[in-house]
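J.: Sharing a sequence plus its predicted fold:
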Amino acid sequence: MAYILVADDDDILAELVQIRLETSGYEVCVTEDGGAALTQARLRTPDLIVLDTVMPILSGPEVLRVLKSEPELSNVPVLMLTARAGQDDIAGALEGGASEYMTKPFVPEDLLARVEKLLAASNSPQD
């Protein structure tokens, strides 16, 4: 069972993501700010991180930058899930190491499909 870390300060949205992923058999941990997300990722390396952009303590892009700089976390796929839909936001996240980018509002089935795709890709043998 894959372990997914969700970092989002919107309680309702985080709960929606958690329920959708848990009903599909994933183990999910939810944090409400970027600092807590980094702490949790360091305590137990997740198989995937779902990361909001605008959060207290550390923003999503700041968390992403730290994750990609730490060897033990740098290969964890990150799906940005955010209300920020500007081209600069999307390009910045992808250039910063995000594996996928989704905007809110979102369709839970689309989120699940992207999560499954990222997990399958991260588990496939590398050439």
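T.: The structure has been received and is ready for your questions.
J.: from here on, contacts and neighbour counts on C-alpha atoms
T.: OK.
J.: Now do the contacts for the most centrally placed residue in the chain.
T.: Residue closest to the mean C-alpha point of the chain, counted by CA atoms, centre = their mean, is V50 at 1.7 Å. Residues counted as contacts of V50 (CA atoms under 8 Å, 6 or more residues apart in numbering) are I4, L5, V6, A7, V78, L79, M80, L81.
J.: Could you dump those residues into TSV and include neighbour count?
T.: Shown next, in TSV, are those (neighbours: other CA atoms under 10 Å):
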residue	neighbour count
I4	24
L5	25
V6	27
A7	28
V78	28
L79	24
M80	26
L81	23
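J.: Show me the residues you listed that map onto strands.
T.: Under the assignment DSSP state E, the contacts of V50 contribute I4, L5, V6, A7, V78, L79, M80, L81 to strands.
J.: Might one say that the first one is in contact with T31?
T.: This points to I4. No. Shown here, I4 and T31 do not form a contact pair, counting by CA atoms under 8 Å, at 11.1 Å.
J.: Which residues outside the longest helix seen in the chain are in contact with it?
T.: What stands out as the longest helix in the chain, according to DSSP state H, is helix 108-123. Contact partners of helix 108-123, identified using CA under 8 Å, 6+ apart, comprise V17, R20, L21, D47, L48, V76, P77, L79, S99, E100, M102.
J.: do that again at 7 Å, thanks
T.: R20, L21, P77 (CA atoms under 7 Å, 6 or more residues apart in numbering).
J.: Which residues lie in contact with the second one in this structure?
T.: Taking CA under 7 Å, 6+ apart as the contact definition, L21 lies against L112.
J.: Would you mind measuring from it to T31?
T.: Per CA to CA, to the nearest Å, L21 is found 15 Å from T31.
J.: now do D52
T.: 11 Å.
J.: Find residues that contact each of those two.
T.: By CA under 7 Å, 6+ apart, D52 and T31 have these common neighbours: A7, D8.
J.: of these two, who's got more company?
T.: D52 (29 against 19; other CA atoms under 10 Å).
J.: Pasting the second one now:
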Amino acid sequence: MALKVLTVDDSKTIRMIVKKAFQNYNVEITEAENGVEGLAAAAKIKPGLIILDITMPVMTGTEMLERLKGDADLKNIPIIMLTAESGKDNVLNIVKQGVKDYMVKPFKGEDLIERVRKIMPLEAKAEEADDKKPGRFFTQVEDVVVLTLPAKVLRPVAVEVEGSLQAKIKEMAAAPLKKMVLDMGGVSETNVSLIKLIITVFQDCQKANIAVKLVANAKQGEELKGFQETSQITAVHSIEEARAAM
């Protein structure tokens, strides 16, 4: 079943950014231009997530949030607030209102996806997931699932892998399989998208109680140590070595 996401913002541009951010995921987007429309849409579709701007005409995001929190059927919907102000007082005020997270505008779609994935899992669109599992990225060696990264890991590829990973983790839970190897040995460039993807794989596997080992060549291993996020990850040099260490 698709995740229902309600985006409430008077800016068509922001709503388009939100819509585009979720295009590779099994998500149904509903749009509203102000708090009044947003409340009506929320009551109608019962979304699983609301992305809500603060400053809007007719009814502000703050007013809409108060109404949501006062409605027994809607008060527990996770909310990410959008604000143009990054000041400490403004941020503290947002946090006090009980939202799950906030973002300062302008923002990139991939950054929004990262925030959402901290709150809930996202699945690739069904047709994409069926077409790409397990052959595109995943193989299995006995009781170990191997996630092999392509030569270039730019953001679109990382998003695709992240979506496929959620589906694969569900498959592993049903099997059950509890071991995964992340093989980046064939990756030609260490970049920010790759680093973020590695962290995502490790975090998602940890949440699912799946043991994960990283395979990288010597040069890649040294490069990973230069990033704070991956400096503590110990890489091995082959899938066989990774399997033996599990």
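T.: On my side now, so go ahead. Everything numeric in this text was worked out from a predicted model, so none of it was measured.
J.: Let me have the contacts of V50 of the first structure in TSV, extended by distance to L111 of the first structure.
T.: What follows is those, written out as TSV (distance: CA to CA, whole Å):
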residue	distance to L111 of the first structure
I4	13
L5	14
V6	12
A7	15
V78	12
L79	9
M80	11
L81	9
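J.: In terms of distance to D89 of the first structure, which of those residues ranks first?
T.: Proximity of those to D89 of the first structure was ranked by CA to CA; the top entry is M80 with 10.3 Å.
J.: thought that closest one was touching M102?
T.: Yes. Counting by CA atoms under 7 Å, M80 of the first structure sits close enough to M102 to count as a contact (6.1 Å).
J.: Mind giving me the packing neighbours of the helix or strand that M102 of the first structure is a member of?
T.: If you go by DSSP states H and E, M102 of the first structure is part of strand 100-103. In terms of contacts (3 or more CA pairs under 7 Å, 6 or more residues apart in numbering; DSSP states H and E), strand 100-103 of the first structure is packed against strand 78-82.
J.: in the second structure, which spans are helices?
T.: Under DSSP H, the second structure gives helices at 12-21, 35-45, 61-69, 88-96, 109-119, 126-132, 155-174, 192-207, 218-225, 239-244.
J.: what's the closest non-adjacent residue to the residue located most distally from the centre of the second structure?
T.: When distances are taken from the C-alpha mean of the second structure, V58 lies farthest, 31.7 Å away, according to CA atoms, centre = their mean. Using CA to CA, 6 or more residues apart in numbering and skipping the chain neighbours, the partner closest in space to V58 of the second structure is N34 (6.4 Å).
J.: Now do the contacts for that neighbour.
T.: V8, D9, D10, M56, P57, V58, M59, T60.
J.: count of residues packed around the nearest residue to E62 of the first structure once chain neighbours are set aside?
T.: Leaving aside its sequence neighbours, E62 of the first structure sits nearest to G34 (CA to CA, 6+ apart; 7.9 Å). Counted with other CA under 10 Å, residues neighbouring G34 of the first structure total 26.
J.: ok now stretch 12-29 of the first structure, how far from the chain's centre?
T.: Centre-to-centre, stretch 12-29 of the first structure and its host chain are 12 Å apart (CA atoms, centre = their mean, to the nearest Å).
J.: Tell me the buried residues in it?
T.: With burial defined by 16 or more other CA atoms under 10 Å, the residues of stretch 12-29 of the first structure counted as buried are A14, V17, Q18, R20, L21, E27, V28, C29.
J.: Mind putting these into TSV with distance to I90 of the first structure?
T.: What follows is the buried residues of stretch 12-29 of the first structure, written out as TSV (distance: CA to CA, whole Å):
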residue	distance to I90 of the first structure
A14	21
V17	20
Q18	23
R20	24
L21	24
E27	27
V28	25
C29	25
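J.: Now for the residues you listed: which two are most distant?
T.: A14 and E27 (13.8 Å).
J.: How much space separates L3 of the second structure from V144 of the second structure?
T.: Distance of L3 of the second structure to V144 of the second structure, computed by CA to CA: 30 Å.
J.: Please identify which of these two sits among more neighbours.
T.: Taking other CA under 10 Å, L3 of the second structure and V144 do not tie; V144 has more neighbours (20 against 16).
J.: does that one really touch M172, like I thought?
T.: No. Contact criterion CA under 7 Å: V144 of the second structure and M172 do not qualify, at 9.8 Å.
J.: what residues do these two have in common as contacts?
T.: Common contacts of V144 of the second structure and M172, defined by CA under 7 Å, 6+ apart, are absent altogether.
J.: tally of neighbours for G35 of the first structure?
T.: There are 18 residues near G35 of the first structure, going by other CA under 10 Å.
J.: whoops, I mixed them up, A40 of the second structure
T.: For A40 of the second structure, the tally of surrounding residues (other CA under 10 Å) stands at 12.
J.: The one 10 residues further on now?
T.: Counted with other CA under 10 Å, residues neighbouring I50 of the second structure total 23.
J.: these two touch, right, it and I80?
T.: Yes. I50 of the second structure is in contact with I80 according to CA under 7 Å; the separation is 6.4 Å.
J.: which ones are touching R65 of the first structure?
T.: So R65 of the first structure contacts G96 (CA under 7 Å, 6+ apart).
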